[in-house]
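Asker: Let's see this in three dimensions:
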Amino acid sequence: MDLTYRDEQRMLLESLDKLLAAQWAFEARRARARDAGVDRPAWQGLADLGVAALLVPEAHGGFQETPATLMLTQLVLGRHLVQGPLIPSAVMATVLLRDSGNPVSCQTHLPAMAAGQQVFSVAWLESDQRHQAVARAVLAQACPQGWRISGRKKLVWAGAQADQLIVSAVLDGEQALFVVPTRLEGVHLQDYPTLDGQRCATLVMDQACLPEGALVARGAAAQSALQSAFDHGVAALCAHAAGAVGRLVDLTTGYLKVREQFGRRLASFQVLQHALADLLMHQEMAVSFAHVAARGLGSADAAERQYLLSAAKVGVADAARFVAEQAVQLHGGMGMTDELEASDYVRSLALFECLLGDSDWHLSRMQHGIPQT
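Answerer: Modelled structure (predicted):
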């Protein structure tokens, strides 16, 4: 992978960093976390910089950027702990539509998503499933108006914040993907906050009536598109967490430089200097594994791609766990208190391992292929 920044990448990252420093600082981020909705002006600001259009093909108003650009952007976003529907919409749903093989769905939705006018999420988990799964209990059938869909999905990331959901279902005995408006009659979302300040939802559909064009893909095309969305989501998460790790290391270092004990700054004690060196080493590990994830996305071999992505997810999770635990320890326990910004990063990194497959699942995928659990 070429690690040299292009001029366009450098300008994007500098502009993004300035925007986030101004609009996503500690208090502003906390205020957004208390709101169940999407901060539309803030979302539009990200879209205006091209964040929502990075993976959208040029034919649909996007930039069709590389996995390397996705990684670099998510590193900056993670450093500022930008959450909400960013990965579900701008990464997973975008890639799913892009790779669905359905030009009508792409033309209908991708330009509005790239422009920041529409927020999407993906609903694929059912009540008895963990991690990656196939639809079993959500059923769709043809009707005179198009399609009727019923069933329940759990843990829909930013589900209630989305305007539209891409839902997996069983159609005539095969997998299918449908675009379901969140405000459609027969669609109900139960929204709730998560430990890291993000939001999830339980989706219940009761004979919701969809137009014929709501079908995005079915059969092998649906499975392939959902897998591609999952893989891109894992890569984006790895880079986002690596950025958060870097910021938490900085916060912890800054804390030790100003706190005093026995008349000396904590950072002057040799044992704590060694502890900071360990944090920096794990920070570099997290960034290196984010590069591995981006490298995996660029692989044409499916087995190699999934192996590298799983290895990166496990590696970043190990580094994130170490840094989060040590940050709390070095803050003397204050790192988990709500008053300190460090606690936001600790909670985010604690939840990172559970998102899109935990370490046990990814280790199993590395060894045996894709486990359906």
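
Asker: alpha carbons only for contacts and neighbour counts from here, please
Answerer: Fine.

Asker: I149 - that's part of a strand, no?
Answerer: Yes - using DSSP: H, G, I helix; E, B strand; the rest coil, the assignment for I149 is a strand.

Asker: just checking, it touches Q141?
Answerer: Yes - with contact defined as C-alpha atoms under 8 Å, I149 reaches Q141; the gap is 6.6 Å.

Asker: neighbour-wise, which of these two wins?
Answerer: I149 (24 against 15; other C-alpha atoms under 10 Å).

Asker: OK, contacts around the more buried one?
Answerer: Contacts for I149 (C-alpha atoms under 8 Å, 6 or more residues apart in numbering) come out as V138, L139, A140, Q141, A169, M205, D206, Q207, A208, C209, L210.

Asker: Can you tell me which of these is nearest P103?
Answerer: L210 (18.5 Å; C-alpha to C-alpha).

Asker: Second chain to compare with the first, below:
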Amino acid sequence: MAELTRELIRRAPKVLLHDHLDGGLRPQTIVELAAEAGHQLPAGEPEALGRWFTESADSGSLERYLETFDHTVAVMQTADNLARVARECVEDLAADGVVYAEVRYAPEQHLEGGLTLEEVVAAVQRGFDEGQAATGGAIAVRQLLTAMRHRANSREVAELMVAHRDEGVVGFDIAGAEAGYPPTRHLDAFEYLQRENAHFTIHAGEAFGLPSIWEAIQWCGADRLGHGVRIVDDITVDAPPGSGEAAAPRLGRLAAYVRDKRIPLELCPHSNVQTGAAASIAEHPIGLLTDLRFRVTVNTDNRLMSGTSMTQEMAALVEAFGYDLDDLQWFTVNAMKSAFVHFDERLRIINEVIKPGYAALRG
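Answerer: Now for the predicted structure:
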């Protein structure tokens, strides 16, 4: 098998389920759009601004991490700006070898320039369409509409998602600081989505632990877990007294349920290290969760804030855990199986794009 160089990993087909549109802007674009909007930035040069984002996000605090979005959201308040950001997102992901992506954002955060929620969705879709056309169909990108968990309009966003489900929107999400804002506050939205046969994921088990995951699954009915990394808190790894050997990990009831039901975990290694959910890539629970064959997927979360890409995420896992192309294909197929597009489209991408792509790399 070929040596797993960074370039080989970049060429490998990848699937991305957890990526925030307002967390992946190009620094150059922020500088240009901020100048037009009259928005003051913490740094005026693209390279320095990029460093500011990663350094500010690298604080170990989810709340501090979220503050960096003030500057990206500020330049995403017009239809043309939204379309540009969306188009560049598609182009950047395609250049990184991503063949399918679900990109999420909160429409309500882009209304300060006078846009309506519907106009925000249309502008983002315009950008996605332009990006997909520019890349020659090398990538398929769909929208996830996000509601902010500290606000009370999640039902409205859920209805927006359903209204546009045949226009590039495939699912719903809630995001924001977990502590103090449990997903059960939004039961009305989740029950509505279930009645409408719509898909949704929930940010859970990142900054907050098992109760967040339990509520997301058992009360709200989440199809996937946004992060879900703290499911490891329900897994016990220790050695039998006096044996000198490690015992097989023991799964608690919740962890066993998540694994048995094949509930996808949208793991974001570099982001988790930044926000303190994991001490390092080498100590990230993704290693144990992969060994135990949970439905693990690899994601970027916020490419700008984490200074990352899908290639970077996978390269770091290869270095930390010794993964090979078979492992990377497993992560990728897991993600495609877990996507919110219809089954026939998932199967087509797996059989016609992902598997042949990895086979060619092995050759």
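
Asker: Overlay them and tell me the TM-score.
Answerer: TM-score for the superposed chains, counting by TM-score structural alignment, normalised by the length of the second structure: 0.28, backed by 154 aligned residues with a C-alpha RMSD of 6.1 Å.

Asker: ok so, going back, compare the contacts of I149 of the first structure and tell me which has the most neighbours.
Answerer: Among those, A169 has the most neighbours (other C-alpha under 10 Å), with 29 neighbours.

Asker: From V204 of the first structure, how far off is it?
Answerer: 13 Å (C-alpha to C-alpha, to the nearest Å).

Asker: Name the residues of the helix or strand containing F331 of the second structure that are buried.
Answerer: Take DSSP states H and E as the rule and F331 of the second structure turns out to sit in helix 325-337. Within helix 325-337 of the second structure, the residues scored as buried using 16 or more other C-alpha atoms under 10 Å are L325, L328, Q329, W330, F331, T332, V333, N334, A335, M336, K337.

Asker: following that helix, which helix or strand comes up?
Answerer: Later in the chain than helix 325-337 of the second structure, the nearest helix or strand by DSSP H and E is helix 343-349.

Asker: Quick check: buried residues in that following helix?
Answerer: Buried, per 16+ other C-alpha under 10 Å, within helix 343-349 of the second structure: R346, I349.

Asker: so what does the helix or strand following that helix touch, helix or strand wise?
Answerer: Using DSSP H and E, the helix or strand that directly follows helix 343-349 of the second structure along the chain is helix 355-362. Secondary-structure packing of helix 355-362 of the second structure (3 or more C-alpha pairs under 8 Å, 6 or more residues apart in numbering; DSSP states H and E): helix 325-337.

Asker: okay, the angle between the helix it packs on and helix 355-362?
Answerer: With axes from the mean of the first three to the mean of the last three C-alpha atoms, to 10 degrees defining the directions, helix 325-337 of the second structure sits at 160 degrees from helix 355-362.

Asker: Tell me the helices and strands packed up against helix 325-337 of the second structure.
Answerer: Right, helix 325-337 of the second structure is packed against strand 14-20, strand 296-298, helix 343-349, helix 355-362 by 3+ C-alpha pairs under 8 Å, 6+ apart.

Asker: Please dump these into TSV; it should also carry distance to A122 of the second structure for every row.
Answerer: TSV is the format used below for those (distance: least, C-alpha to C-alpha, whole Å):
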stretch	distance to A122 of the second structure
strand 14-20	17
strand 296-298	28
helix 343-349	23
helix 355-362	32
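
Asker: any residues touching stretch 280-292 of the first structure, and which ones?
Answerer: For stretch 280-292 of the first structure, using C-alpha under 8 Å, 6+ apart, the contacting residues are 68, 71, 235, 238-239, 241-243, 245-246, 249, 308-309, 311-313, 315-316, 319-320, 322-323.

Asker: Check which residues of the host helix or strand of L19 of the first structure are buried.
Answerer: With secondary structure defined by DSSP H and E, L19 of the first structure is part of helix 7-23. Under the neighbour-count criterion of 16+ other C-alpha under 10 Å, helix 7-23 of the first structure has Q9, L12, L13, L16, D17, L19, L20 buried.

Asker: out of the buried residues of helix 325-337 of the second structure, which one sits closest to H71 of the second structure?
Answerer: Nearest member of these to H71 of the second structure, counting by C-alpha to C-alpha, is A335, at 30.3 Å.

Asker: Tell me if I'm right that that closest one and T297 touch.
Answerer: Yes - using C-alpha under 8 Å, A335 of the second structure is in contact with T297, at 5.3 Å.

Asker: how about the helices of the stretch 201-350 of the first structure, start to end?
Answerer: For the stretch 201-350 of the first structure, the helices defined by DSSP state H, counting those that start in this stretch cover 220-258, 270-297, 302-330, 342-352.

Asker: ugh, typo on my part, it should be the stretch 51-200 of the second structure
Answerer: Using DSSP H, counting those that start in this stretch, helices in the stretch 51-200 of the second structure cover 62-67, 69-74, 79-95, 117-134, 154-163, 187-195.

Asker: same for the first one, what does it pack against?
Answerer: Translated: helix 62-67 of the second structure. On a contact count with 3+ C-alpha pairs under 8 Å, 6+ apart, helix 62-67 of the second structure meets helix 46-57.

Asker: helices or strands next to the helix it packs on in the packing?
Answerer: helix 27-37, helix 62-67, helix 303-306.

Asker: same thing but 10 Å
Answerer: Here helix 46-57 of the second structure touches helix 27-37, helix 62-67, helix 69-74, helix 269-274, helix 303-306, going by 3 or more C-alpha pairs under 10 Å, 6 or more residues apart in numbering; DSSP states H and E.

Asker: And the helices and strands packed on helix 325-337 of the second structure: which comes nearest L289 of the second structure?
Answerer: Of all those, it is strand 296-298 that lies closest to L289 of the second structure, at 7.0 Å by C-alpha to C-alpha.

Asker: Give the residues shared as contacts by I149 and Q141 of the first structure.
Answerer: A169, V170, L171, Q207, C209 (C-alpha atoms under 10 Å, 6 or more residues apart in numbering).

Asker: Not counting sequence-adjacent ones, nearest residue to the third one?
Answerer: Nearest-residue entry for L171 of the first structure: A140, 5.1 Å, with adjacent residues in sequence omitted and distances by C-alpha to C-alpha, 6 or more residues apart in numbering.
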